[in-house]
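Colleague: Requesting a structural model of the entry that follows:
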Amino acid sequence: MSSETPKDQWGERLPRRLGAFSAIAVLVGSTIGSGIFRSPAVVAQDIDTLAPFVLAWVLGGLVALAGALTFAELGGMFPRTGGIYVYVREAFGELPAFLFGWAELVILRPAAYGAIAVTSAEYTWRVLGHDAGRALWVVIPPGTEPDSGLVISLAQGLAALFIIVVGIVNFRGIRLGAIIQNVSTALKVAAILGLVGLGLALVPDALPPITELPTRPDRAPEPGTLGAFGLAMVAVLWAYDGWSDVGFVGGEIKDPARNIPRAFIGGTALVVGLYLLIDMVYLRVVPLDQMPGRPLIAADVAEALIGPIGAVLVAGAVAISTFGTLNGSMMTGPRVFFAMAEDDLFFRSLARVHPKHGTPGGAILLSIVLGVVFVSFQGFAELADQFVIGIWPFYALSVAAVLVLRRRQPELERPYRTWGYPWVPLAFLLAAMYLLGNYAIRETGKFALDIGIVLSGVPVFWLWRRRRAKKGHAR
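Modeller: Sure thing, here's the model as predicted:
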């Protein structure tokens, strides 16, 4: 592999091979994954009445749109590989940008890979007629009781295999990854529209009631309260997450001044519309008080509409959908490590571009290892919460970057200017403050752990700065 690939006019070494459709498919395909097929059950644990449940999904969509409108300006200004890393670096400097990359390394990207891959694996096992929770492998450390060992389930084992497969695909070239992304995105949109059509046209059969609903944590606020609504929004925003991902491959998009803003705005608007439609169908078929007991709700709804074959078909569609989302996440995530290495803030080997495939091969291999490790130790809910709370401080910084750069560098070329400026960015920042503040109050221990892990990157940053200075590469 060689790191001497020539740079283009934006200072980018990776080849620009993604057109407008592929850019939109990256965003839509990265967003529509495990969340919309699982999060309604999680949301219903905290919201037990109809109006607030619907409001949560509407507000989540508006927040995602506000973020996309703002990121569209940043993406047009900085069509570089790295997305949020680049936006934060340009506005606030290297330390907060490095902390984002550090968070991606130790929390965000592995948690995302794990949550998405586990969902894809669970639906795959449902299609095959097997219990995804059955033990595949049990590791019992010496000197411990047999029931205290680490249990790797069938779902976790298959999820690890999926991570390896999409990693190999993306290692071999972004064109191959883009083909999978385009096809899987088209299939998942068609599946959602098909389920929506069936749900609005047919009278569903009654689903058998669930008598043993999931228990809520002792410290959880009562359903229907403002605190409970805030916790539910974590699951909603997990479902909407992905609206920022196209920025990570900004350095590989053709005609970026036009295509990046279009992908951010058009792709996010499409996702919001699809989510609100499918939530209508869920509510038509499944009583809200029964949702918490149906983690694979899409398959249950299809079974109520057209019988057991519907459950199998939808389970297969969801498995493909989430596999496509995993592919999109593997396509975008390693670009952050590549961008950090370009700045000499990470191992230089990760900045090498494969001479044949034109991909950041080392960064992709690192992502595979991290994903497999995380998926082996945690379940869906823990992974999703870790991701949302870890990423949102950096979403807030990126949106604030638009405000900062408008004042500090008004002369910079902006192919697109945020609609509704400054109110749209400010509304997003208020939503971020509410989300993070509420989670910090309600889940203090988890919040402190996540923030502590992010801040542990501060001494690592200074070590890398010192190492870079010794090599004579100080910026």
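
Colleague: use CA for all of it now, contacts and neighbours both
Modeller: Noted.

Colleague: and residue 355, what does it touch?
Modeller: Residue 355 sits next to 1-2 when contact means CA atoms under 8 Å, 6 or more residues apart in numbering.

Colleague: Need the three-state assignment for it.
Modeller: Residue 355 carries the three-state label coil when classified by DSSP: H, G, I helix; E, B strand; the rest coil.

Colleague: Could you pull out the helices in the stretch 51-200 of the chain for me?
Modeller: Listed in chain order, the helices of the stretch 51-200 of the chain (DSSP state H, counting those that start in this stretch) span 84-92, 94-103, 109-128, 154-171, 174-201.

Colleague: got the contact list for the second one?
Modeller: Residues from elsewhere that reach helix 94-103, judged by CA under 8 Å, 6+ apart: 84-86, 88-89, 336-337, 340, 345, 390-391, 394, 453-455, 457-458, 461.

Colleague: Mark which of those residues are part of strands, please.
Modeller: Counting by DSSP state E, no part of the contacts of helix 94-103 is found in strands.

Colleague: Helices - which of these land there?
Modeller: 84-86, 88-89, 336-337, 340, 390-391, 394, 453-455, 457-458, 461 (DSSP state H).

Colleague: Of the contacts of helix 94-103, just the buried ones, PyMOL syntax please.
Modeller: Buried subset of the contacts of helix 94-103, written as a PyMOL selection, criterion 16 or more other CA atoms under 10 Å:
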select buried, resi 84+85+86+88+89+336+337+340+345+390+391+394+453+454+455+457+461
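
Colleague: tell me the contacts of the nearest residue to residue 224 once chain neighbours are set aside?
Modeller: Leaving aside its chain neighbours, residue 224 sits nearest to residue 47 (5.2 Å; criterion: CA to CA, 6 or more residues apart in numbering). Neighbouring residues of residue 47 by CA under 8 Å, 6+ apart: 53, 223-224, 228-229, 232.

Colleague: To compare against the first, here's the next sequence to fold:
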Amino acid sequence: MPSTTSRIIMAVGGASASECQPLKAGGGGGGSGGKQEVKLRKELGLFDGVAIIVGVIIGAGIFVSPKGVLLHAGSVGLALIVWILSGILSLVGALCYAELGTMIPKSGGDYAYIGEAFGPLPAFLYLWVALFVIIPTGNAITALTFAQYVLQMIQPNCEPDVDAIRLIAALVTCLLTAINCRNVKLVTKVQDIFVGTKILALGIIIVAGLVYIFQGNLENLSQPMQGSSTEPGLIALSFYSGLFSYAGWNYLNFVTEELRDPYKDLPKAIAISLPLVTVVYVLTNVAYFAVLTQNEILASEAVAVTFGSRMLGAMTWVMPFFVACSTFGALNGAIFASARLFFVGARQGHLPAAIALINVDCLTPVPSLIFLCLITLVLLLIDDVYVLINYLTFVESLFITMSIASLLWLRYKQPNAERPIKVHISLPIMFLFVCLFLVTMPVYERPWEVGVGLLIIATGIPVYFICIRWNNKPKWMVRASDGLNLLCAKSFKCHFGKAEIMASPDLYEMSNRRGFRQRPYTAPMATYSFDSENSTANNTPRPSIYTISRNVVMDDRIWQGGSSLSEPADALGRRRYVIPRGVARLVRNLSGRRRREPVPLRPRSAPFSIASQEPSANTVRLARLSVEKLQPKKAAPNLSTKVAPSQSTDLINSIAKSTISLDDPTMMSNTGYCWKRNIDPQSHSYIGWLSLVALACLYNCWVIPLRCFFPYQTPENTPIWLTVDFCADIIYVIDMAFIQPRVMFISQGLWVNDRSQMRRNYLTKIEFKMDIMSLIPLELLYFWLGTDKPYLRVPRILKIHAFYEFFSRLESVLASPHLVRVARTVLNMLYMVHLNACAYYAFSDWEGLGSNRWTIADTGNVYVRAFYFATKTATSIGKNPKPENEKEYVFMTISWLMGVFVFALLIGQVRDIIATATRGETEYRRLLDQMLQYMQRLNLPHDLQVKVKLWLTYTWQQQKTLSKPRDCLSHTETIT
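Modeller: Below you'll find the predicted structure:
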């Protein structure tokens, strides 16, 4: 039997806990116990998944304050519509997460998806904010709500004491943490019980409301749409409140690794939970609206309690009890799911390694749970923890937006990846626009809170580079980190075995000084295994190697045989061997970027070199594909450059043996297995992107003068204008940061597809300088000058070169490029007329609108009238009012001169376009006439002349080219 202290072992898994190697449980002097797999148990079934989602979504909100939607919707009917649509949109988002969860079956939810798509920094920033703000704050507020309603049941007529509320909140947090530490099955049983309590409570409300309705009490529902809001801003805020009430539908993705069958249970749980919650929410609100008036709902501090006092009589005390049970279940589910997030973050090296410990008896992440509990207890001491909620809504919406964007990005980057659940592409696109709306709306409604939220996110950037990316840390920092790991290991009974070795000499010395006799914990980034078939001398299996950012740790007992060891076996019992860091770095480099995948290493008896390894079947297959790519697909029989079968085989083997990693960009670009990082400027996808950029540029060029001079930006529609501005700016940023540096170019007659050269080419172009200047953030002055200063966006017009590049690229792919030129010319003319109309209105406003017959009157649609005036002036048609002073004469003179220029430019360009469009056909007809005259001069048979004419006509109709007629004519002239 293994000793008691040795039964608490640390989880040193790889990419996931389920990938951990089995560890032997044995003490220093104990016998050889059986193998135990130290990983999180897969104990969650379909019903448990449904309970987690329903339990987290249905918190205290539906009982306490479901009035945010009604407040902004303005009517009962519109509020119910918003509740239904919000549930449908949440279901769409949950289905998108189901695809991500089955494609990336790792715990961690948004953290895993953002890291997979966008890299470690964005994932760490999400983990940073979730660790210290989002999750602990939510848990603290839920615990405080529970305490408040518990005290309300005990003392219904007294104001609850603040200290008593905090004490009860701390006790319930510690209690649920202990339950979560004990057993996963116990947690799910508690969750199932309290989810049933929630459904029972809401069922009582629904049944009471329906009975009240069936009794004929329909006064409050007689005119459901009366007073409905018609302003887009208020309707948007009602949707914002409705979607926030469904928050929590993504929590099951935090515990994907603990689902028995995530590929089936995850989508089924989502498909069951969201419709169930939507139906319950809608029916509960119908009951509220039927029993309580709109004013009573908006004035109530706890709608369910008010409803209970109206309908339940002596059983009013039941409602506070049900609210407390609801918050208790919601807090239990949140603790269970969110602790796995921190466990996964520590396992990936983004948090202290000690947080990834797993208790072998319970197989639960005990340190992660306790760490979360401590942060929550600290937040309970803050006087006004509710203030943090104002900063969290924007931050959480931002990271959900990144997760949905990661789905679309992975669809593009990894189109052939296995996706057991694959939603239609329209669903993530639609939900992405909803998320962008949720992100941009607070920017203009509550800019100060958004700024604080962004500042909270930005504080994680220096932490990431100092604690994660900085490899050559000072020795004192390394020893402090190792000491923390040792302290946590001792606190949770994770002692070191004297038959096992460690990677860090400092850590080993510290463990000897402090009396540890068991192995320390290090959070691995990858798992490498020796082949255990070649064990030597004492039949001792070869160890497993676990690597972290700077260490390599050998697991199991010391391997005491092998010809590569220079010391006798008895000396190995006294010394601990540490694999050099250079070998560890080599192993990591050989594994490529996918450091979490197991890489087989050579045995110690064989020399460790890439050339000595036999190529794997997968590598040979990729090499064969590379050779096939390099060979011409349709080679002529007489080609001397064709690769012989023997040469092809040699080439395949040489490529296979020289391949170090399947992530090699050269190999992957040849085989087509890797996402193409280069952009062909003549491709349809790039032209499609340019159309979006050109649309954003045209919006800025047209709307900025319009908003500067015409009174079309009002306080009511300013959020809409600013939202569209923000979307256009996002397009600018994406084009400058991600698209243009990857566009190929021609140098010395060859396409250049090297990333560094493409980036350097873009940085040296004048377009890059204009892009930088166009993104000067003068909008920051909105905080001091106000949002009614659209002239601060004038630098955005400098992106105009993208507008002309789009038309230039479009000409090269269309069969009728003259139509593109006509459209571009017309747009140029209309824009100059538009600028003249803006100038005319500004001049009239300066003199006084309607002050004389020449100035424009402030009646009707002033822009249409000003544009009409500018059009007549530019084309010199119609009769405009006569100027009445010198300033007006000067303005009209400039306008007429500009009109003459525009008119002449338009006529000249249209003439050139028509001439260019018909030049090819004219030349073709001339050559055809010459061909027919030549055949008649030779007295060729009539049927032959008809065949030649038909062939030439067919060639022109199919190819619109003159190469064939020219060739034929040259051949006939040669014959003569």
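
Colleague: give the contact list for residue 242 of structure 2.
Modeller: 68-69, 82-83, 86.

Colleague: do that again at 6 Å, thanks
Modeller: Neighbour list for residue 242 of structure 2: 69, 83, 86 [criterion: CA atoms under 6 Å, 6 or more residues apart in numbering].

Colleague: Look up how far residue 265 of structure 1 lies from residue 129 of structure 1.
Modeller: 39 Å (CA to CA, to the nearest Å).

Colleague: the longest helix in structure 2 is where?
Modeller: The residue-count maximum for a helix in structure 2 (DSSP H) belongs to helix 886-937.

Colleague: And residue 412 of structure 2, how close does it get to residue 104 of structure 2?
Modeller: 16 Å.

Colleague: scratch that, residue 923 of structure 2 is what I was asking about
Modeller: Residue 923 of structure 2 is 61 Å from residue 104 of structure 2, by CA to CA.

Colleague: In terms of neighbours, single out the busier of these two.
Modeller: It is residue 104, of residue 923 of structure 2 and residue 104, that has more neighbours when counted by other CA atoms under 10 Å, with 18 against 12.

Colleague: matching residues in structure 1 for the longest helix of structure 2?
Modeller: Helix 886-937 of structure 2 corresponds to no residue of structure 1 when matched by TM-score structural alignment.

Colleague: Over to stretch 436-447 of structure 2?
Modeller: Under TM-score structural alignment, the match for stretch 436-447 of structure 2 is residues 433-444.

Colleague: just how off-centre is that stretch within its chain?
Modeller: 20 Å (CA atoms, centre = their mean, to the nearest Å).

Colleague: quick one: contacts of that stretch?
Modeller: With CA under 6 Å, 6+ apart, stretch 433-444 of structure 1 has contacts from residue 447.

Colleague: And the contacts of residue 47 of structure 1, which is closest to residue 322 of structure 1?
Modeller: Among those, residue 232 lies closest to residue 322 of structure 1 (CA to CA), at 21.6 Å.

Colleague: can you tell me the helix or strand for the closest one?
Modeller: Element membership for residue 232 of structure 1, per DSSP states H and E: helix 226-240.

Colleague: list the buried ones in the next helix or strand after the longest helix of structure 2?
Modeller: Next helix or strand after helix 886-937 of structure 2 toward the C-terminus (DSSP H and E): helix 942-959. Using 16+ other CA under 10 Å as the burial criterion, the residues of helix 942-959 of structure 2 that qualify are 945, 948-949, 952-953, 955-956.

Colleague: what's the angle from helix 942-959 of structure 2 to helix 886-937?
Modeller: 150 degrees (axes from the mean of the first three to the mean of the last three CA atoms, to 10 degrees).

Colleague: chain center to the helix or strand just after helix 942-959 of structure 2, what's the gap?
Modeller: Next helix or strand after helix 942-959 of structure 2 toward the C-terminus (DSSP H and E): helix 963-975. Between the centre of helix 963-975 of structure 2 and the centre of its chain there are 59 Å (CA atoms, centre = their mean).

Colleague: In this structure residue 151 of structure 1 contacts residue 136, no?
Modeller: No: contact criterion CA atoms under 6 Å: residue 151 of structure 1 and residue 136 do not qualify, at 7.5 Å.

Colleague: who's more crowded, the two?
Modeller: Neighbour comparison, residue 151 of structure 1 and residue 136: the larger count goes to residue 151, with 18 against 14 (by other CA under 10 Å).

Colleague: Now that one: closest residue in space that isn't a chain neighbour?
Modeller: Distances taken as CA to CA, 6+ apart place residue 138 nearest to residue 151 of structure 1, at 4.5 Å, with adjacent residues excluded.

Colleague: What is the neighbour count of the one you found?
Modeller: Neighbours of residue 138 of structure 1 (other CA under 10 Å): 14.
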